[in-house]
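S.K.: sequence first, then the predicted structure, then my questions.
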Amino acid sequence: MRMTAPTPDSSPAAAPARRRVLSGLGAGTALGAVAVATAGSATAAPTAAPAATPAATPAAAPFAAATTTTDPVLHLLRRATFGPTPALVAEVRKTGTTAWLDAQLAPLTAVPDPAMDALLKRWTRLGWKTWQVRERLPDTDRWAVMMEVVESHLARALFSRRQLLETVVDFWTNHLVVPVPSSEVWDNAHLFQRDVVRRHALGRYSDMLNAAARHPAMLKVLDNADSTKRAPNENYGRELLELHTVGVGNYTETDVRMSARVLTGLSVDGESGLFSYKPQRRYVGPVKVLGWSDPNPVAEDGVAVATRYLTYLAQHPATANRIARKLAVRYVSDTPPATLVTKLAQVYLANGTAIAPVLRALFLSPEFAASVGQKVRTPYEDALASCRVLGLTPEPAPTSGDSNLRHLFWALGSFGQAPMGWPAPNGYPDVAAAWNGASSTLNRWNFHLGLAGNWTLKAMTRPAVTTFVPSPLPSTYAALVDALAARLFVTLTAAQREAICRFVDHAPSDPLRAGSAAVTWRLPSIVALLLDSPNFAIR
């Protein structure tokens, strides 16, 4: 069962004028073309997520005309966080990028996060065990804990100081896919996130893979809970090879059948909802997958055999290469250099599948340093980065389930990328070509304007955009636009600067006076245009 996300709350756009200025902001780019075609409408129907990952295109090719800074601090924070903020940029400039990175790779000990820890106490049901969820929630409220999962996921991404951890958690959430909300995991999705994804996000992938195979959420979503020796269900056995480990081209259909047999017996207890090993369902006899084999002589040893198999897959060179490449696609480029992928795979194997050393090697690599401008934010990342750079703060605890975080969840669904919302086991695509749809883009623009004008997510307080205007007042319109762009970490071309000035009916060199429309009622629109630009879209 899945729900349809309603249209997010957003304010009307000043359509004709925005159409002209957005064309100037993105002339010659895919985003600029979309602006010309679609900015005349204030709203658009929610767009569905892409049906499949498209073929990779050269990095951020659709945004080739976008400009971004080569500042190493901003480059790191665009990739290793959900968006830089003025406070975070100042912190990293003070500590240095390597020291900040090392702390982020040991977040539980090196990055105190008391404000986030206090905020998480709001979602009390995340600590419930499966039987408590089943006993305490009526049938009419079965989605309650799952909504706490996505709300807390968004809260951490927005407000946690452990930003790198949150991006990695999101990466693994999109790798070991358990769709939320979903009727199959209403009583255990929160425990999958806690015990599988978060617990092992920066640890060893072999541990995460084994934990997933023992979790009711994965076993139910991929149908292994119903697999038996007489009728092995191949769904989990196949996805384990195709998506979770070695990848397409590295296994045969015989491997898939054997993989399914190895996993028989790993099931779920119908009464408790907990993981249950059922030896009566276990296939017994020799099994062989790729270069691994086991006599598998007795049903009672099925868990141990499956553990050896999963550990073998996690340590397979093809898995190392696949995980390395996926991490490089997430943090470096849509088409990462083969040299980098090879190097990261070697680090992965040399460290017993540990992820933190791989990420350290990635972020300190020359390939990463040279990748400025080669990634584009997904709709999800764009929304979070917009909230973060505008300084949104957590809302007071809502008295009902109608929280701003839930509004944000539904809004992201209208962009085609609600967190944990991808229904297929292959996860959301992470290449620029997948997210160039006109409807999704227009929804983002309306979202930016709603944020800047304080019409959207109003319970999350934020500084008034008037505080972004320097004092003393800039002398010209160009100087004002430059100051706002710097505050939002956007690097403009001369043509883009002029386009925004023309939007408020002035030349860049015109003198700016106190009380002018550009620093009063039209200021939110200028801020929104800067967030609309291809430059802000660069990850």
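M.R.: Perfect, I can see it now.
S.K.: going forward, measure contacts and count neighbours with C-alpha atoms only.
M.R.: Noted.
S.K.: show me what contacts the closest residue in space to His175 that isn't next to it in sequence?
M.R.: Leaving aside its chain neighbours, His175 sits nearest to Gly427 (6.0 Å; criterion: Cα to Cα, 6 or more residues apart in numbering). Applying Cα atoms under 8 Å, 6 or more residues apart in numbering to Gly427 gives the contacts Asn174, His175, Leu176, Val177.
S.K.: same check on Val332?
M.R.: Neighbouring residues of Val332 by Cα under 8 Å, 6+ apart: Arg79, Glu367, Phe368, Ser371, Gln374, Lys375.
S.K.: separation between it and Asn443?
M.R.: Separation of Val332 from Asn443 (Cα to Cα, to the nearest Å): 26 Å.
S.K.: do the same with Arg388
M.R.: 18 Å.
S.K.: do Leu451 as well
M.R.: Taking Cα to Cα as the measure, Leu451 falls 12 Å from Asn443.
S.K.: same question, Phe489
M.R.: On the measure of Cα to Cα, Phe489 and Asn443 end up 22 Å apart.
S.K.: in what helix or strand does the spatially most central residue of the chain lie?
M.R.: The C-alpha lying nearest the average C-alpha coordinate of the chain belongs to Asp170 (Cα atoms, centre = their mean; 4.7 Å). Assigned by DSSP states H and E, Asp170 belongs to helix 163-173.
S.K.: counting contacts, what elements does that helix pack onto?
M.R.: Counting contacts by 3 or more Cα pairs under 8 Å, 6 or more residues apart in numbering; DSSP states H and E, helix 163-173 packs against helix 72-80, helix 97-104, helix 144-159.
S.K.: neighbours around Glu135, how many?
M.R.: Residues within reach of Glu135, counting by other Cα atoms under 10 Å, total 9.
S.K.: stretch 328-341 spans what distance, first to last residue?
M.R.: End-to-end distance (Cα to Cα), stretch 328-341: 7 Å.
S.K.: quick check: buried residues in that stretch?
M.R.: For stretch 328-341, the buried set under the neighbour-count rule, 16 or more other Cα atoms under 10 Å, comprises Ala328, Val329, Arg330, Tyr331, Val332, Ser333, Asp334, Thr335, Pro336, Pro337, Leu340, Val341.
S.K.: and of the helices and strands packed on helix 163-173, who's closest to Gly437?
M.R.: Nearest of these to Gly437, taken as Cα to Cα: helix 72-80 at 22.4 Å.
S.K.: dropping in the other structure now:
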Amino acid sequence: MAKDRPALLPPSQRHLVTRFGYGVDATLARDVRRAGGAAAWFEQQLTRPGSFPDASAAAVRRWWPDLDRRPGDLWQRQVTEVRGGWQVMEDYGRWLLVRRIRTRRPVHEKMTEFWEAMLHVPVSGDAHFTWRVDYGDTIRRHALGRFDELLLATTTHPAMLIFLSAATSTKRAPNENLGRELLELHTLGAGSYDEDDVKASARILTGWHVDLWKTWARSYVKEDHWTGRVRVRGFSHANRKGDGRDVTREYLRYLAHHPDTAHHVCQRLATKFVRDDPPRALVRRLAKVYLRNDTAIVPVLRALVASKEFRASAGAKLRDPSEDVVATYRALGVRVGRPSRSDSAANAMLWQASSLGLSPHAWPRPDGTPVTDDVWASPARALGSLGMHWGMAGGWWPAQGLRYREPSAWVPARKAVRFEDLVDDVSRDLLHRPASRRLVEAACLATGCRAREKIDREHGLYEWGFPRLLAAVLDSPDHLAC
């Protein structure tokens, strides 16, 4: 063997931390073992995430100072051509990717990503970019809380109001965009409402405003709120007051607690974390947990990972573009530093994700980043992943602002090892799992080595061919699937 083989997590534990994380590395495996196993680790991640120090992940926010500028300041910098909103949003995507590489709290990070995708405000847009970072921060605060509180915070947030045209909606001209998407995408689901419900939903939400193109301040304008009885499904309210904020709160609470919303939320959770066609029985069980616990998300996640359907779903999901990029950096143990030039790795990561199909939260439509595999299971995506893995396996691109490991990390200085053992060592290191016969055969084809061939530091594999071995491991289903 090339070195002492690291202790591996059992397959069932690896499945849990892989599905709710961004790739198993030595730090994550150590956290799991110290917690007493994957189940105990998951419970700590849900209820005591602060028990996992995360200063390294938190520190990278300072690399992109525009992320902490006020909306009015961001807008002035755009109109005076100091820095465009699209550049700030690129920084936001880069921050998310680097944070996901470094974090020791992947469950919180994963759920933040999940809600940002479901309650979607794209990072593109000349208006809502001003509030988009704050929107993400808002979701982060509620990611492991109650859905009714999250729904209120996101529906009335300036970024959502601007994106779906509710920021200028008035009683004289109610805009139906947010009222409709709130019902279809965020709560009840398609086919669970009619056009009268949409109209009433839009009227309830009038009054919430953002001072567009000027101060970008958020406000509530009572004079713009539509008054009069409103009805949406089983929700009815006299709505007599000019200040309709209480009506909004009651309405959103009603939607959050509706059985159709419970099904919609739990269907998406099961699709993301179990498989593309989750069993209806599982979704029904999760929905009951959701309603029984006053829309709290943690009990639902507990029930999901405890289910037989989750246990049987190992390897059934395909990593999306951003997940592939992050998992590849984590697997290779690449150290990413603060960007000092345009082609620094911390900047280039965003281009890598885009080349695979999508950078974080750049999906242009209101329905948000898909959680089904069929969107990403294309020849173009496969070729993009192969190219990214090859460039990083050789340390060719990105080449600035990061540090790759050398082949000497695997090949011993004084002892020859069989190639099949070397493949196993690399698989255990990169994927935290022993090499399958299929992976050894693929590595033999990729490198031209025989399984029992002796490899030392005089061998051509070490001298010039090692990227082929690393790429073969990264291209395998064991890395691309989770």
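M.R.: Received the coordinates, thanks. Keep in mind that what you see is a predicted model, and the values were worked out from it rather than measured.
S.K.: counterpart of the residue nearest to the centre of structure 1 in structure 2?
M.R.: Counting by TM-score structural alignment, Asp170 of structure 1 lines up with Glu113 in structure 2.
S.K.: show me what contacts Pro49 of structure 2?
M.R.: Arg105, His108.
S.K.: ugh, wrong one, Thr372 of structure 2
M.R.: Taking Cα under 8 Å, 6+ apart, one finds Thr271, Lys272, Asp276 in contact with Thr372 of structure 2.
S.K.: and it, what's its match in structure 1?
M.R.: Match for Thr372 of structure 2 (TM-score structural alignment): Val431.
S.K.: how close does that match sit to Arg79 of structure 1?
M.R.: For Val431 of structure 1, the distance to Arg79 of structure 1 (Cα to Cα) stands at 14 Å.
S.K.: then Leu384 of structure 1?
M.R.: Taken as Cα to Cα, the span from Leu384 of structure 1 to Arg79 of structure 1 is 13 Å.
S.K.: re the thing from before, ok but the residue nearest to His175 of structure 1 is inside a strand, no?
M.R.: No - using DSSP: H, G, I helix; E, B strand; the rest coil, the secondary structure at Gly427 of structure 1 is coil, not a strand.
S.K.: quick check: stretch 182-199 of structure 2 aligns to which part of structure 1?
M.R.: The alignment of stretch 182-199 of structure 2 onto structure 1 (TM-score structural alignment) spans residues 240-257.
S.K.: chain center to that stretch: distance?
M.R.: Chain-centre distance of stretch 240-257 of structure 1: 26 Å, with Cα atoms, centre = their mean, to the nearest Å.
S.K.: now do stretch 410-421 of structure 2
M.R.: Once both centres are worked out by Cα atoms, centre = their mean, stretch 410-421 of structure 2 turns out to sit 38 Å from its chain's centre.
S.K.: ends of that stretch, what's the gap?
M.R.: End-to-end for stretch 410-421 of structure 2, by Cα to Cα: 11 Å.
S.K.: just stretch 114-130 of structure 1 next, same as before
M.R.: Start-to-end span of stretch 114-130 of structure 1 (Cα to Cα) is 27 Å.
S.K.: that one maps to which residues in structure 2?
M.R.: Using TM-score structural alignment, stretch 114-130 of structure 1 lines up with residues 55-71 of structure 2.
S.K.: what residue of structure 2 matches up with Leu523 of structure 1?
M.R.: Mapped onto structure 2 by TM-score structural alignment, Leu523 of structure 1 lines up with Phe466.
S.K.: residues in contact with the match of stretch 182-199 of structure 2?
M.R.: Under the contact criterion Cα under 8 Å, 6+ apart, stretch 240-257 of structure 1 has outside partners 175-176, 209, 232, 234, 237-238, 288-290, 313-314, 316-320, 322-323, 425-426.
S.K.: neighbour count and secondary structure added to the contacts of Val332 of structure 1, as JSON lines?
M.R.: Below are the contacts of Val332 of structure 1 laid out as JSON lines (neighbours: other Cα atoms under 10 Å; DSSP: H, G, I helix; E, B strand; the rest coil):
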{"residue": "Arg79", "neighbour count": "23", "secondary structure": "helix"}
{"residue": "Glu367", "neighbour count": "17", "secondary structure": "helix"}
{"residue": "Phe368", "neighbour count": "22", "secondary structure": "helix"}
{"residue": "Ser371", "neighbour count": "17", "secondary structure": "coil"}
{"residue": "Gln374", "neighbour count": "23", "secondary structure": "coil"}
{"residue": "Lys375", "neighbour count": "27", "secondary structure": "coil"}
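S.K.: list the ones among these that structure 2 also has?
M.R.: For the contacts of Val332 of structure 1, the aligned pairs still in contact in structure 2 (both residues aligned by TM-score structural alignment, their matches' Cα atoms under 8 Å) are Glu367, Phe368, Ser371, Gln374, Lys375.
S.K.: which residue, other than its chain neighbours, is closest to the counterpart of Thr447 of structure 2 in structure 1?
M.R.: Counting by TM-score structural alignment, Thr447 of structure 2 lines up with Val504 in structure 1. Nearest residue to Val504 of structure 1 in three dimensions, chain neighbours excluded: Ala518, at 6.4 Å (Cα to Cα, 6+ apart).
S.K.: do Gln417 of structure 1 as well
M.R.: Spatially, and ignoring its direct neighbours in sequence, Gln417 of structure 1 is nearest to Tyr380 (5.9 Å; Cα to Cα, 6+ apart).
S.K.: contacting residues around that neighbour?
M.R.: By Cα under 8 Å, 6+ apart, the residues touching Tyr380 of structure 1 are Leu412, Phe415, Gln417, Ala418, Pro419.
S.K.: now do the SS call for the last one.
M.R.: Per three-state DSSP, the secondary structure class of Pro419 of structure 1 is coil.
S.K.: over to the first one?
M.R.: Counting by three-state DSSP, the backbone at Leu412 of structure 1 sits in helix.
S.K.: against Asn347 of structure 2, how distant is the counterpart of it in structure 2?
M.R.: Superposed on structure 2 with TM-score structural alignment, Leu412 of structure 1 falls opposite Ala353. Distance from Ala353 of structure 2 to Asn347 of structure 2, counting by Cα to Cα: 11 Å.
S.K.: again, but for Ser359 of structure 2
M.R.: Distance from Ser359 of structure 2 to Asn347 of structure 2, by Cα to Cα: 12 Å.
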